[in-house]
Every structure is written in C-alpha cells, then in structure tokens.
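Asker: For reference, the sequence and a predicted model appear below.
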Amino acid sequence: MIWDRSAENLKYPEEIRNKTFQETIHKESWIIEGVQYSAWTMESFIQSDMIIILNPSVYIRDYRIIKRFIKSRTGIEPWNYKQSIGNLIKMIVQWNHGYQLEKLLEVTNAFQHKRYIVRNRQETLKILQDHFLVGQEKS
C-alpha cells in the first residue's frame, strides 16, 4: 500500500495509499502487515478480528534486518527503496532498537480483547489455530 514497485524509492501518493487501504479493510477477508500505527491505519484496528503483534527478541530482529539487507544488496530479494549502509544503520538503531512496543500497546489498548503479542511463529500459529477452531465450533 505504501511502495509503488514500478520504480525504485517510489511511494504511492497518500490519496492512492489511503484509497487502497480503505478498499482492503472493507473486504470480507484481509491481512495487513506492517509497523504503521498512525492515524491513517487506525480503522484497521477497529475493523480487524485479530491484532497480532510480533515481538521477537531485538537480536533476532537485528539478524533478520542484516540478512534482508544482504539479500537485497546482492539481488537475491527485491527491495522497495535503495539499500545503503546508512539505511541499514537507521533500521537497526532507530527502527529496531528504538522500537517502542509500549506506544503500540497504548494505541491498541482499546482492542485488548483481540490483541495478541507473540514472539515467534509457533505462538502465532497456535493463536490462529485456536481462533479458527473456536470459529468453527460456533458455526
């Protein structure tokens, strides 16, 4: 919704991003992935059935950021924007080590009944399995 993949370092204009976002959250089924929790994404928290917050260890996130950086720089994976050492440092120091889970919890506090915080894939799969099994029992 944010990156226009037709060119390097190109974001969609806010009007297009917001239109795509609204179209997505008004579909019967959808998943939105990302770290955006500002005003333009608030409606997704309201409309969602579940909010899953992935919160692995900061060192696991560092490893994944570095791994993705290497893969994008070597051409193994595509990227949304020009990858540079400056971007890598910003991702690790500002975005990862500066990540404020407390801020996200505050933003989603009204949705505690459907909010889950997980550290790994196994916890995520367990929550999804439990959610869908309960949903099937109600049918």
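Answerer: All right, it came through fine. Residues are numbered from 1 along each chain as shown.
Asker: Please make it C-alpha for all contacts and neighbour counts, starting now.
Answerer: OK.
Asker: Please, which helix or strand holds the residue nearest in space to the middle of the chain?
Answerer: For the chain, the residue nearest the mean C-alpha position is Gly34 (1.8 Å; CA atoms, centre = their mean). Following DSSP states H and E, one finds Gly34 outside all helices and strands.
Asker: How about Glu123?
Answerer: Per DSSP H and E: helix 121-138 holds Glu123.
Asker: hold the first one in mind and look at this next one:
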Amino acid sequence: MTKEFPQRIHIIGSVGSGKTTLARELSKTFQIPYYELDNVAWIRKEPGDILRTDEEKKEHLQSILQTNSWIIEGIHQEEWVVDSFQQADCILFLDTPYKVRIFRIIKRFMKQKMGIEKAHYQPTFSIFFKMFRWNKRFEQKGKPRFFKQQSDLLNKILVIQHKKDLNNFLQQF
C-alpha cells in the first residue's frame, strides 16, 4: 500500500550534502515548490546581497509556511527557522559522508569558476575556504545541536546517508 507523498518537507544538511539537488528533484517530480533558506535570509541584489533581520527572515518564511505545500532546504537552524521544522510533515536530514561533501565542495567551486554552474554568490577563494570550515562546524556542532533541539520531532526525521536510503523513502509513495 502506498502513502500520499508529504506536502511539507524540510531538508537540512551540511554544505555539499545535496540539499538543493534533492529539493529540485522532489519539486519537479511531485510538483511542490521549493525554497532555499539562503534566499529567505538574504535579499539578492546585483551590487551585493543584503542580510535580512531575524524578524524579516521569520516573516518571509511564514509567508511560505502558510501555503499548502513546500519544500524548504538549508543548513539554517536558528530560531527564525523553528516553525518550518514543526510544521513539516517530514524532515529529511542529509547525513552525506564527510569526504563526499569535501569532494562536492571542490567540484562545485570548479564548476562555478568555469561558469558551468551558477551561484547566488561570487565564488571567491574566501567563500571556498569558508565552505570547508562550515562543513566541519556542521559535523562537529550543527548536527548534534539539530538532534538535541529537535528531539521532540524524531518521529518525522529521516536520516539519509546514501542514495539507497532515499530510494527506500521514495518507494513508499
């Protein structure tokens, strides 16, 4: 017996874990709009991005959460994001192996520098090195903090480490 596909999905994971790729694929397959939390946090402007205040972020996110279906993806787990975890039907935690994420960070940077892949930011060496630090910090602090903060939501969290985990999840629908 197949179930109905969740209509409100929150995808979280480190830099290079595959959040955006998965969100795009699920959005296309199930016709659910997806949103990047970075685009909730930042106002994208040609001369340079402007960081929204926490209140502005929360208001913008609330406008998304009020719709019937959404896929939200991002690394963020600050206070302004809490409602999206609580309102999600399903939380997909991408726990891609650390070395795979390192490889993806390098590959993404090279593609962006060659103009093959578009970025919402200027792909500088400064950002490139920050991604390694963000990845390590997420592994050491972000992941444990997430499971501690969301301990009351464990029944709707699915940890995905490998493609087979995702395939097992999708076969239910």
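Answerer: Yep, that arrived. All values derive from a computational prediction rather than experimental measurement.
Asker: Superposed, what's their TM-score?
Answerer: Scored against TM-score structural alignment, normalised by the length of structure 1, the superposed chains reach a TM-score of 0.83; 130 aligned residues with a CA RMSD of 1.8 Å.
Asker: What is the equivalent residue in structure 1 for Ser84 of structure 2?
Answerer: Here Ser84 of structure 2 is matched to Ser44 in structure 1, going by TM-score structural alignment.
Asker: Tell me how far that match lies from Met50 of structure 1.
Answerer: 10 Å (CA to CA, to the nearest Å).
Asker: that older thread, are we agreed that the match of Ser84 of structure 2 is in a helix?
Answerer: Yes - Ser44 of structure 1: assigned to a helix according to DSSP: H, G, I helix; E, B strand; the rest coil.
Asker: any idea what Thr108 of structure 1 aligns with in structure 2?
Answerer: Using TM-score structural alignment, the partner of Thr108 of structure 1 in structure 2 is Gln150.
Asker: Can you tell me how far its match is from Asn135 of structure 2?
Answerer: Noted for Gln150 of structure 2: a distance of 20 Å to Asn135 of structure 2, by CA to CA.
Asker: Please apply the same query to Leu166 of structure 2.
Answerer: Leu166 of structure 2 sits 21 Å away from Asn135 of structure 2, going by CA to CA.
Asker: With Lys28 of structure 2 instead?
Answerer: Distance from Lys28 of structure 2 to Asn135 of structure 2, by CA to CA: 27 Å.
Asker: If you count surrounding residues, which of the two has more?
Answerer: Using other CA atoms under 10 Å as the criterion, Lys28 of structure 2 and Asn135 rank with Asn135 on top: 21 against 12.
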